[in-house]
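**Student:** Just a sequence and a predicted model for now, questions to come.
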Amino acid sequence: MKNNHVIWDWNGTLLDDFAITAQITADALAELGRPGVTPEMVREHYRRPLSEYFSALLGRTARPDELRHLGEAYERNYDPAMHGLPLAIDALDALSTLAERANQSLLSMAPHGQIEQLIEHHGLGSHFTLVEGFTGTGHPTKRQSLERHCETLDVNPRACWLIGDTVDDFAAAAPLGVRTALVTTGMQGRDALLATGAPVFDNLADAAEHILNA
């Protein structure tokens, strides 16, 4: 393998949490007078920034109080359930396969404390040279976070792959020279992922194999 580092996304990639994320969103939108949101609609409309995503699902511009309601609903319902969420069915196999020929790290925009708890819960710490979630204040983009992640690791971005589940993952990686493998297990559907031009896979094992053979 010509590349020696793989950076993993967490939610919807290594962690199989799409169903609960979609359900929390649908329930919160119903409370705002927008019932009937389906998982398919979530995948169709998901984007960053989240204000545009929620506005697309509402069918109008989301008000600040509505965005707060959606954020609070996620915090209220996700944390109590998160330890019961499974890893992707082939997560351990993919991690082990890549470990034979590459170092690996994890970068997430989810709260760092939450990521630390779940990494420990699933016993994944030994797989990663660095685990980073969101800390501090403000709203850094994933591109900014990814750039800092590579600097902290002291790795050349062009020697890295990112495995993720969203167009935002690709948009963060491409300007830095990080190549991306996208999987259809998370927040966005196949058509949106394919439109990036990045390779798209239905599971982590195939993504890992592609990286090894690149």
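**Tutor:** Sure, I can see it. No experiment lies behind these values; they were computed from the predicted model shown.
**Student:** contacts and neighbour counts: CA atoms only from here.
**Tutor:** Noted.
**Student:** Kindly list the longest strand within this structure.
**Tutor:** Once the chain is assigned using DSSP state E, the strand that runs over the most residues is strand 103-111.
**Student:** Return the distance of it from the chain's centre.
**Tutor:** 9 Å (CA atoms, centre = their mean, to the nearest Å).
**Student:** again, but for stretch 135-143
**Tutor:** Offset of stretch 135-143 from its chain centre (CA atoms, centre = their mean): 14 Å.
**Student:** Which residues are in contact with Cys203?
**Tutor:** Check again: residue 203 is Asn, not Cys. Going by CA atoms under 8 Å, 6 or more residues apart in numbering, Asn203 touches Asp90, Val183, Thr184, Thr185.
**Student:** okay, now the one to match up with it:
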Amino acid sequence: MRVHIVWDWNGTLFDDIEAVVAASNAALAELDLRPLTVQQYREQYRVPVVDFYRELLGRAPDPEEWLRMDASFHRHYESLRDGCALTAGVEPLLSDWTGQGSSQSLLSMYGHEDLVPLVRRFGLERHFVRVDGRVSTSGVSGKAGHLVRHLAALGPEVAPARTVLIGDVVDDALAAAHVGAHAVLYTGGSHARSALERVGVPVADTLSQAIAYAQELVKS
């Protein structure tokens, strides 16, 4: 049975950490919270995002505050997104993986209606057997439930035991464990290496290294 990779998008295939932090700082400014550097953001980030804001506020944001912060984040992120690029080497990596006879899909917590045209704009859709973005409320849940549905839609040909989720946050590893899949975490996104290393799965500094780890994890 073939090896399958489930890729994350933001902070993994899509190099948007600077835009994410800038948009997060705009959201924090709604409640007069100080801005974060990229390193501070990586050290403090939580999933779901509402827990990240709770940590910074010292309390849960009330519903009106949450709506303001979430709207501000998305407004600023959309204004910055088109200035972001793919992570270095993504296109040949995806092509090589497909050429080896293995399969890959994309699962993101970025909104589905925004994700699909963005993936198409970069010409990547042809590499994936399925592309799924978030269809639920922003920022209030982790990836585990979404991964369950994603794998179910892929069908029995994609076995969790031979599937590797490659993402940039601790929640990616937790989601993989929830379904009985493997995980490799990449240091170019929203979590600091120190946080990723505590999970106990391979941590990669490049996507090519992440693929090498994935192959090791599912060796017959």
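**Tutor:** Noted; the coordinates are in hand. No experiment lies behind these values; they were computed from the predicted model shown.
**Student:** re earlier: write a PyMOL command that selects only the buried members of the contacts of Asn203 of structure 1.
**Tutor:** To isolate the buried subset of the contacts of Asn203 of structure 1 in PyMOL, counting by 16 or more other CA atoms under 10 Å, use the following:
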select buried, resi 183+184+185
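**Student:** Kindly reformat the contacts of Asn203 of structure 1 as CSV containing secondary structure and distance to Val131 of structure 1.
**Tutor:** Shown next, in CSV, are the contacts of Asn203 of structure 1 (DSSP: H, G, I helix; E, B strand; the rest coil; distance: CA to CA, whole Å):
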residue, secondary structure, distance to Val131 of structure 1
Asp90, coil, 20
Val183, strand, 20
Thr184, coil, 23
Thr185, coil, 21
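**Student:** Between the contacts of Asn203 of structure 1, which sits nearest Asn11 of structure 1?
**Tutor:** Thr185 (9.8 Å; CA to CA).
**Student:** what's the spacing between the alignment partner in structure 2 of that closest one and Gln39 of structure 2?
**Tutor:** Aligning on TM-score structural alignment places Thr185 of structure 1 opposite Gly188 in structure 2. According to CA to CA, to the nearest Å, Gly188 of structure 2 and Gln39 of structure 2 sit 11 Å apart.
**Student:** again, but for Leu147 of structure 2
**Tutor:** Leu147 of structure 2 sits at a distance of 28 Å from Gln39 of structure 2 (criterion: CA to CA).
**Student:** List the residues that contact Phe18 of structure 1.
**Tutor:** Taking CA under 8 Å, 6+ apart as the test, what Phe18 of structure 1 contacts is Asn11, Gly12, Thr185, Gly186, Met187.
**Student:** can we see that at 10 Å?
**Tutor:** Contact analysis of Phe18 of structure 1 by CA atoms under 10 Å, 6 or more residues apart in numbering lists Asn11, Gly12, Pro39, Val42, Arg43, Leu85, Thr185, Gly186, Met187, Gln188.
**Student:** repeat for Phe14 of structure 2
**Tutor:** So Phe14 of structure 2 contacts Asp8, Arg81, Cys84, Ala85, Leu86, Thr87, Ala88, Val90, Leu118, Val119, Gly188, Gly189 (CA under 10 Å, 6+ apart).
**Student:** Please identify the helix or strand for the spatially closest residue to Leu80 of structure 2 that is not a sequence neighbour.
**Tutor:** Spatial nearest neighbour of Leu80 of structure 2, chain neighbours left out: Ala19 (5.8 Å); criterion: CA to CA, 6 or more residues apart in numbering. Here Ala19 of structure 2 sits within helix 17-29, counting by DSSP states H and E.
**Student:** Ala195 of structure 1 -> structure 2?
**Tutor:** With TM-score structural alignment as the criterion, Ala195 of structure 1 lines up with Arg198 in structure 2.
**Student:** burial of that match, as a residue count?
**Tutor:** Residues within reach of Arg198 of structure 2, counting by other CA atoms under 10 Å, total 10.
**Student:** Test my guess that it contacts Val169.
**Tutor:** No: counting by CA atoms under 10 Å, Arg198 of structure 2 sits too far from Val169 to count as a contact (11.4 Å).
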